[in-house]
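Novice: here is the input, now give the coordinates:
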Amino acid sequence: MSTSQLPLRTIDLPVLPGTVGTGSTQVATLGVMGGGQLGRMFVHAAQRMGFFTAVLDPDPQSPAGRVSHHHVQTAYDDATGLAHLSQLCDAITTEFENVPALSLQTLAAQRPVAPGAQAVAVAQNRIEEKSHFVASGVLCAPYAVIENAEHLATLDTALLPGILKTARMGYDGKGQVRVANAAELAAAWEDLKRVPCVLEKMLPLKAECSVLLARGWDGQIVAYPAQRNVHVDGILAVTHAYVGNLPAALAARALAAAQSIARQIDYVGVLCVEFFVVDDGSPEGDLIVNEIAPRPHNSGHYTMDACSHSQFDLQVYSLAGLALPELRQHSPAIMLNLLGDVWQDAAGKPRTPDWQAVLALPGTHLHLYGKLAARPGRKMGHLNITAGDIPSLLATTRQVAELLGLPGLEQP
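Specialist: Predicted coordinates for the structure are as follows:
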């Protein structure tokens, strides 16, 4: 590819057109806060489109840092590192929601940042997140905020049994405790060091699902159809992405709710909205929003092999100010999350998964993240399975699951 074909740096901030014809010979650089697997896949997507990339992450062996043009190896709140990233980049995004919102605000004073600090701050705090759900007109589980002893003493016991969740730093089931009564609630809050929390009423669940969308600087939104998710021990295990994985009316409601949330917080970038399907006695069930992730999400990994554009392509398009593309899913798909447990046998001894047998099966697409050590519960990669029809897809998935010893394959 010649220099004239590359996306070129422009001075027309805050939106980066990503088009040629400016007469410049300097290639535009896109930055990402965070060097994990999501950053790595963003970097690959950006580089495939001709952008240079920069990663800020303190880990010298971070998966994204090892494949990027630039790796700023500092803490996420290091002033010198943030200044260096700003100098390198034309626009900056984040790969996970716990990057300090203040750091994104600092970067935004110099360069376009998407998603913005305010939207990320909402995702970092369950209390603010719930308020924004209400403001967006979408239904969430009945809840109460617990920030002090008075809140605990005056709690409406109709919320019990429930799930106590820390307001901050909760993901993959972390910072969550199930409580059956007031005594268990008080003990759980003590165990959580009396940090601000949200108590959610426990509801009878039928299923879980999510919607992935992208919203541009101009407010344009494109979205994938809702996908059905299966979690094991609080971590996503399987995503079903094909027609019929959810009732059509329910999927349409989820899409409308996700779009409303994105508009209400003036979101720019890729957003995942996770939902619970609650058993209300009806055939379909009722839909309530659980949480948002201001970034690409595990449940969207299937888009890398089953769609015209992946969620990481959309992250590049939205950050760079390019017109968002029309999305098309060309194949039914299932995504299987690969944790470090796959690298252990039933006795807990290290093993090498039989990738040769797995990849000999039709429609299997392996994505490993370049992490150097496999530990139980650590996300090491994912496997996408595509097929021309759903029965073939399910049959291959069962074979893969047997070969790798994967859980969570109950059918929709």
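
Novice: from now on I want contacts and neighbour counts done on CA atoms only, so please keep to that.
Specialist: OK.

Novice: report how many residues lie close to Phe133.
Specialist: 23 (other C-alpha atoms under 10 Å).

Novice: could you also give me the structure for this second sequence? I'd like to compare it with the first:
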Amino acid sequence: ADGDAFVFDQVDGVDGDVLEFDGGDGDAGCEFAQGVAILKGGDPGFLRDALREFAASITVATIEFENVPVDAVDLIEDEGVPVRPNGETLSRAQDRLAEKTFFREIGIEPAPFARIDHPDEIQPALTSLGGSGVLKSRFAGYDGKGQVRLKGAIMPYPAWAEVGSKMAILEAWIEHDREISVIAARSATGEFVPYDPPENDHSGGILRRSTFPSSASPAVIEEAKRLAKKLADELDYIGVLALELFVTKDGQLLANEFAPRVHNSGHWTQDACFTGQFEQHIRAVCGWPLGDPSRHSDGEMLNLLGEEANAWEQHLTDGAKLHLYGKRRAVTGRKMGHITKLKPKA
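Specialist: Sure thing, here's the model as predicted:
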């Protein structure tokens, strides 16, 4: 989950009222929402009543990140209001085991993996996966949280503790040539509109830079778009999603994960494309015609993490576009904003 750029804040001229239902974490939300329901704890019955009242006020709903309680999404849909993406999609995205299993069921190959329900299962699984891998919590965890790199003979119980001592998944370590992602929109009528995939650089599990377009071969790019379309079609998805992929050294594609929302590796589209991912998502969710995703520029996007955002002035060179997210606390490793640097399209 990104939680780093708020969908409606990034879209100019939204035609219609915007209502926001917020769990209340004290950070920035949608700046021009006409109504905001903020709930902190409280009686579950009151929460259900509040969700029903919220559903009665809207015609369609979407989400900012995928770790929204599926029960809440199902309740809104039971009130006759479509949520895009729906609860079934969220349940797959929230559980890494369900996600990888679904990939295989629809013909998208993920990195080899093993289910881990107990620390004593870690070493045998690691050995079977080639002796090098990443142990990840099945639920929650993002930007490098809830995961640990393992290699060779390991101490299973400390590794288990690092992922929260909960159900986990062990993924084989992939010696890849590069990482790319496909950001794409799908409409209610099945129209599929992908952006040119960027090439992504991570550090400590956190995206630092996206370069667009990727320098991968045309054949790899077309196959990546095909896989993203396969995923969107099988989910009967409406909105913008992202599919993260490893490109192996022999040119094969392995799925890392998917995100049922606008994605950090697609934030550059707002500055470099005729229709950015934020506007495209709202178009799809509201049933409006999808826009032109074509790039008018090449370039790169750089994430600002933690206190890097405090020195934002130094990044305003050579026409760079600065985006700050309005978060109150500059925590180490937290995405506070990004910069898009454009250059003429090759």
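
Novice: which residue in the first structure aligns with Ala255 of the second structure?
Specialist: Superposed on the first structure with TM-score structural alignment, Ala255 of the second structure falls opposite Val289.

Novice: quick check: the gap between that match and Asp266 of the first structure.
Specialist: Here the criterion is C-alpha to C-alpha, to the nearest Å. By it, Val289 of the first structure lies 18 Å from Asp266 of the first structure.

Novice: so these two - more neighbours on which side?
Specialist: The neighbour count for Val289 of the first structure versus Asp266, taken as other C-alpha under 10 Å, is higher for Val289 (23 against 16).

Novice: show me where the stretch 1-150 of the second structure has strands.
Specialist: Counting by DSSP state E, counting those that start in this stretch, the segments of the stretch 1-150 of the second structure that form strands are 19-22, 35-38, 113-116, 132-137, 147-151.

Novice: all helices of the second structure, in order?
Specialist: Assigned by DSSP state H, the helices in the second structure fall at 44-56, 70-78, 87-94, 96-105, 122-128, 156-162, 218-235, 269-272, 277-286.

Novice: Throw those into TSV and include distance to Lys145 of the second structure, thanks.
Specialist: Converted to TSV, those look like this (distance: least, C-alpha to C-alpha, whole Å):
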stretch	distance to Lys145 of the second structure
helix 44-56	28
helix 70-78	22
helix 87-94	14
helix 96-105	14
helix 122-128	19
helix 156-162	9
helix 218-235	25
helix 269-272	26
helix 277-286	26
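
Novice: out of those helices, which is closest to Asp27 of the second structure?
Specialist: helix 277-286 (19.5 Å; C-alpha to C-alpha).

Novice: helices or strands next to the closest one in the packing?
Specialist: Packing partners of helix 277-286 of the second structure (3 or more C-alpha pairs under 8 Å, 6 or more residues apart in numbering; DSSP states H and E): strand 176-186, strand 239-248, helix 269-272.

Novice: adding mean neighbour count, write the ones you listed out as CSV.
Specialist: Shown next, in CSV, are these (neighbours: other C-alpha atoms under 10 Å):
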stretch, mean neighbour count
strand 176-186, 24
strand 239-248, 24
helix 269-272, 22
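
Novice: Val68 of the second structure is nearest to which of these?
Specialist: The nearest among those, by C-alpha to C-alpha, is strand 239-248 at 15.8 Å.

Novice: from the contact counts, what lies against that closest one?
Specialist: strand 176-186, helix 218-235, strand 253-259, helix 277-286.

Novice: dump the ones you listed to TSV, plus distance to Leu322 of the second structure.
Specialist: Formatted as TSV, those follow (distance: least, C-alpha to C-alpha, whole Å):
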stretch	distance to Leu322 of the second structure
strand 176-186	21
helix 218-235	28
strand 253-259	24
helix 277-286	16
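
Novice: out of the ones you listed, nearest to Gly29 of the second structure?
Specialist: helix 277-286 (14.8 Å).

Novice: quick one: that closest one to strand 176-186, angle?
Specialist: For helix 277-286 of the second structure against strand 176-186, the angle by axes from the mean of the first three to the mean of the last three C-alpha atoms, to 10 degrees is 40 degrees.

Novice: in the first structure, which residues correspond to helix 277-286 of the second structure?
Specialist: Using TM-score structural alignment, helix 277-286 of the second structure lines up with residues 311-320 of the first structure.

Novice: how big is the offset of the matching stretch relative to the second structure?
Specialist: Compared with the second structure after fitting, stretch 311-320 of the first structure deviates on average by 0.8 Å (mean C-alpha distance after the TM-score superposition for the first structure).

Novice: pretty sure the match of Ala255 of the second structure contacts Cys272?
Specialist: No. The pair Val289 of the first structure and Cys272 does not pass the contact test of C-alpha atoms under 8 Å, sitting 11.1 Å apart.

Novice: report the contact partners of the residue positioned nearest the centre of the second structure.
Specialist: Centroid-nearest residue in the second structure: Ala259, 3.6 Å away (criterion: C-alpha atoms, centre = their mean). Residues in contact with Ala259 of the second structure (C-alpha atoms under 8 Å, 6 or more residues apart in numbering) are Ala1, Glu66, Ala93, Leu241, Ala242, Leu243.
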